[in-house]
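Q: Provided below for reference: sequence and predicted model.
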Amino acid sequence: MAFLEGGKQVHAALQKAALHTDNYVAGGLIGMYSKCGKIERAEHIFSSMPELDIVCWNSMIAGLTLNSLNREAFMLFKQMRQGRMLPTEFSYATVLSCCTKLSSLFQGRQVHSQIVKDGYESDVFVGTALVDMYCKCGDIDGARKHFDMMPVRNIVTWNEMIHGYAQNGYGDQAVHLYEDMIASGAKPDAVTFIAVLTACSHSGLVDLGFRIFNSMKSEHGIDPELDHYTCIIDCLSRAGHFHDAELLMEKMPYRDDPIVWEVVLSSCRVHGNVSLAQQAAEELFRLDPESSTPYVLLANIYSSLGRWDDVRVIRELMSEKQIVKDPGYSWTEHKEQDTCLFVG
């Protein structure tokens, strides 16, 4: 709030000095209001400009997607193209992010076609955004095809492709790509290890995951953080190696984080480990009293074992403590066959 008030004061001073209609100033104001969650003010500044340049367009598109108005951002990009304004690398990276968040492969491919036409396909930032879009929209082959074509890759590019394999269930390919990255001389960062450890966890590559986890500090000088411990504990727990997971949890500095215990409790359901599930649930009751997750997971474990009296106790406890289960959501994409994104 303090930043917003300061921004308003600067805005007032700019208006007094008649500088608020300068495109670069307007772009900064749009960005400031967008980042402070005041998207209506940002839109007002944008619509009040006598003439818009690419800086203003980019700021407004980025502001919309920053506030989760991705469909609106996409349509504004379309409007910009119809006005014959040429996108920049930033424009394309931002609108690809919109397609990713909308899970719209159809629109993402449209954007990709125009990127090729405009000659931005070899730009490392645009290329990385393309890899991310294809991965998150489920077209892992399309992502890898583009990844292999990129003349230059940075650490973010490598991380996106490894994580894409992980999220789409291709653990072996993720580990192979991680090894290719090391062999290429690229230096992994903390995000790299989250990606490759997630891959090992989702694909049951326990030994590989443990070896990579142990190499973080010894070979790459990176201290494991909460997310890394969560990934390796998830890897061990999914495979039923609960003793090893418990030993690691006793040594790690993040034992009192609810996420770790949720991971353990979820795996206990798969393997029917009631005693550890009860321990994990008790820890979660203590650490996150308002969360419905431990109650629901523990009740599911009891119901899968036919322990209906225990299920009833859990439900009564939820009612007594006024714990409400969070609703679930699903996402579908509508095929917008009548959408013509580009002109000319």
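A: That came through, no problem. The structure presented is a predicted model; accordingly, all values stated were derived computationally and were not measured. Numbering: from 1, shown residues only.
Q: from here on, contacts and neighbour counts on C-alpha atoms
A: OK.
Q: Can you point out the buried residues in stretch 10-24?
A: Neighbour-count burial for stretch 10-24, counted by 16 or more other Cα atoms under 10 Å, picks out His11, Leu14, His20, Thr21, Asp22, Asn23, Tyr24.
Q: Touching, the fourth one and Phe46? I think so.
A: By that I understand Thr21. No: if you go by Cα atoms under 8 Å, Thr21 and Phe46 don't touch, sitting 9.7 Å apart.
Q: hmm, back to that, so which of the buried residues of stretch 10-24 are in helices?
A: With helices taken from DSSP state H, the overlap with the buried residues of stretch 10-24 comprises His11, Leu14, Asn23, Tyr24.
Q: how about these in TSV, adding distance to Lys117?
A: As requested, those are arranged in TSV below (distance: Cα to Cα, whole Å):
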residue	distance to Lys117
His11	39
Leu14	39
Asn23	27
Tyr24	28
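Q: quick one: which of those residues is nearest Leu298?
A: Nearest to Leu298 among these is His11, at 53.5 Å by Cα to Cα.
Q: Please tell me how far the closest one sits from Ala42.
A: According to Cα to Cα, to the nearest Å, His11 and Ala42 sit 12 Å apart.
Q: which residues are in contact with both of those two?
A: Overlap of the contact sets of His11 and Ala42 (by Cα atoms under 8 Å, 6 or more residues apart in numbering) consists of Leu29.
Q: In terms of secondary structure, what does whichever helix or strand Ile45 is part of contact?
A: According to DSSP states H and E, Ile45 maps onto helix 39-48. Packed against helix 39-48 by the contact rule (3 or more Cα pairs under 8 Å, 6 or more residues apart in numbering; DSSP states H and E) you find helix 23-35, helix 54-66.
Q: In CSV, list these along with distance to Phe106.
A: Output for the helices and strands packed on helix 39-48, formatted as CSV (distance: least, Cα to Cα, whole Å):
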stretch, distance to Phe106
helix 23-35, 27
helix 54-66, 18
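Q: Next one for the comparison:
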Amino acid sequence: MGANAAAFASLLRGATNLSQCRWILEQLINSRYAGDIFLGNLALQMFGKLHGIGDARALFHRMAQTGRNLFSWSIMISALCRDGHHREALGCYHAMNLEGGIEADMVILSTVIGVCSALQNLCEGRKLHDRVAGCGLESDTVVHNALVSMYVKCGCLDDARAVFDATPTREKDAVSWNVMMAAYSSRGKFQQALEIFNDCLLHSVQGPDAVSFVTAISACCGLKDVKQARALEELSCSHGFLETSVAVQNSLINLYGKCASLSEARLVFDRIASKTALSVRAAVMEVMLRREEKFCHRFVIAFMLPSILMWCLGLVF
């Protein structure tokens, strides 16, 4: 890359608004680098990031004459998805296939599978699954997660589970386990969701993350099983999330409330070092639903009163 080309690249990367990007593109078009695919792709990418989808379309069509490559199509499809133009993104993918000479990579395939998920287009989703399988990319973590999500969104839980089971455990990340858990939980299959969580604990290379625990706790809410709730609290503590994750803390308070075990909800609340408005709200709501006024007063005094006093001090000083 020449010095001037590097300068154009630096200017494009530094653009913070569409006006700047348009001005730089105008200078680029009037220079000897007008047909440079790398710089064209970079401008296309910046228009996408700045949500200038109209500018991105115009540049992409102009690049049909000056030159487009795999990255050009990938950037355009992603930009359309980012701005919610899912049908157009799918059309762009088909246009790429018709143009010939360009083979979709896993980035494009996973993006377009996400498009099918958003559109709940099962027919196109299955075609993409066949293509992925033919390319040997089915076990790729990103593609695998996109396929599972697509089948879940299209209401095909058995197909989602088949893809999940066919993927080697070493290729599954936390998202893989969480998507499958959430799919079961959202359909009232709480026990199956917890079975996936247990498999994650036993077999996952990375182990569960905070989202895994929140999802499992949510499933446990459906069962209202206080024994399971205590087990999840112990596990979240041993994994360090009870002390560090507000979402896990609030979910546990809510869970114990659903299990009508307010004394244990209070113990979780008391363990929270830095109480947030959300944790207080979770606790107070459960207490109020159970008409436990004594506990409710304690929660209010423990958090709300100090907050009000601090706010008043802020007004004074």
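A: Yes, it's here. All of these numbers come straight from a predicted model, not from anything done at the bench.
Q: picking up where we left off before, let me have the buried residues of stretch 10-24 of the first structure in JSON lines, extended by distance to Tyr120 of the first structure.
A: Formatted as JSON lines, these follow (distance: Cα to Cα, whole Å):
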{"residue": "His11", "distance to Tyr120 of the first structure": "35"}
{"residue": "Leu14", "distance to Tyr120 of the first structure": "35"}
{"residue": "His20", "distance to Tyr120 of the first structure": "32"}
{"residue": "Thr21", "distance to Tyr120 of the first structure": "30"}
{"residue": "Asp22", "distance to Tyr120 of the first structure": "28"}
{"residue": "Asn23", "distance to Tyr120 of the first structure": "24"}
{"residue": "Tyr24", "distance to Tyr120 of the first structure": "24"}
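Q: nearest to Glu89 of the first structure, of the ones in helices among the buried residues of stretch 10-24 of the first structure?
A: For those, the nearest to Glu89 of the first structure is Tyr24 (17.6 Å; Cα to Cα).
Q: For the equivalent of the closest one over in the second structure, give its distance to Ala58 of the second structure.
A: The alignment partner of Tyr24 of the first structure in the second structure, by TM-score structural alignment, is Phe38. Remark: distance between Phe38 of the second structure and Ala58 of the second structure (Cα to Cα) = 17 Å.
Q: and what of Ala283 of the second structure?
A: Distance, Ala283 of the second structure to Ala58 of the second structure, by Cα to Cα: 53 Å.
Q: more neighbours, those two?
A: Neighbours were counted for Ala283 of the second structure and for Ala58 using other Cα atoms under 10 Å; Ala283 has more, 27 against 11.
Q: secondary structure element for the more buried one?
A: Assigned by DSSP H and E, Ala283 of the second structure belongs to helix 277-289.
Q: can you pull the buried residues of the next helix or strand along the chain from that helix?
A: For helix 277-289 of the second structure, the succeeding helix or strand toward the C-terminus, using DSSP H and E, is helix 293-299. Neighbour-count burial for helix 293-299 of the second structure, counted by 16+ other Cα under 10 Å, picks out Phe295, Cys296, Phe299.
Q: Spit out the contact partners of the first one.
A: Under the criterion of Cα under 8 Å, 6+ apart, the contact partners of Phe295 of the second structure comprise Arg266, Val287.
Q: The second one too?
A: For Cys296 of the second structure, the contacting residues are Ala283, Val284, Val287, Met288, by Cα under 8 Å, 6+ apart.
Q: Most neighbours among the residues you listed, please name it.
A: Result: Ala283 is most packed of those (other Cα under 10 Å), 27 neighbours.
Q: And Asn67 of the first structure, what's its match in the second structure?
A: In the second structure, Asn67 of the first structure lands on Asp83 (TM-score structural alignment).
Q: Against Asn17 of the second structure, how distant is the nearest residue to that match once chain neighbours are set aside?
A: Spatial nearest neighbour of Asp83 of the second structure, excluding adjacent residues (Cα to Cα, 6 or more residues apart in numbering): His51 at 6.9 Å. Per Cα to Cα, His51 of the second structure is found 9 Å from Asn17 of the second structure.
Q: quick one: which of these two has more around it?
A: Set side by side, His51 of the second structure and Asn17 show more neighbours around His51, with 17 against 14, by other Cα under 10 Å.
Q: Give the aligned equivalent of that one in the first structure.
A: Using TM-score structural alignment, the equivalent of His51 of the second structure in the first structure is Gly37.
Q: Might one say that that match is in contact with Leu69?
A: No: here Gly37 of the first structure does not reach Leu69: they are 11.5 Å apart, not a contact under Cα under 8 Å.
Q: so what's in contact with the two at the same time?
A: Counting by Cα under 8 Å, 6+ apart, nothing touches both Gly37 of the first structure and Leu69.
Q: which residues in the first structure does the helix or strand encompassing Met181 of the second structure match up with?
A: According to DSSP H and E, Met181 of the second structure maps onto helix 174-186. With TM-score structural alignment applied, helix 174-186 of the second structure matches the range 155-167 in the first structure.
Q: And the helices in the stretch 51-200 of the first structure, which stretches?
A: Secondary structure of the stretch 51-200 of the first structure (DSSP state H, counting those that start in this stretch): helices at 54-66, 70-82, 89-101, 105-118, 124-136, 140-149, 155-167, 171-184, 190-202.
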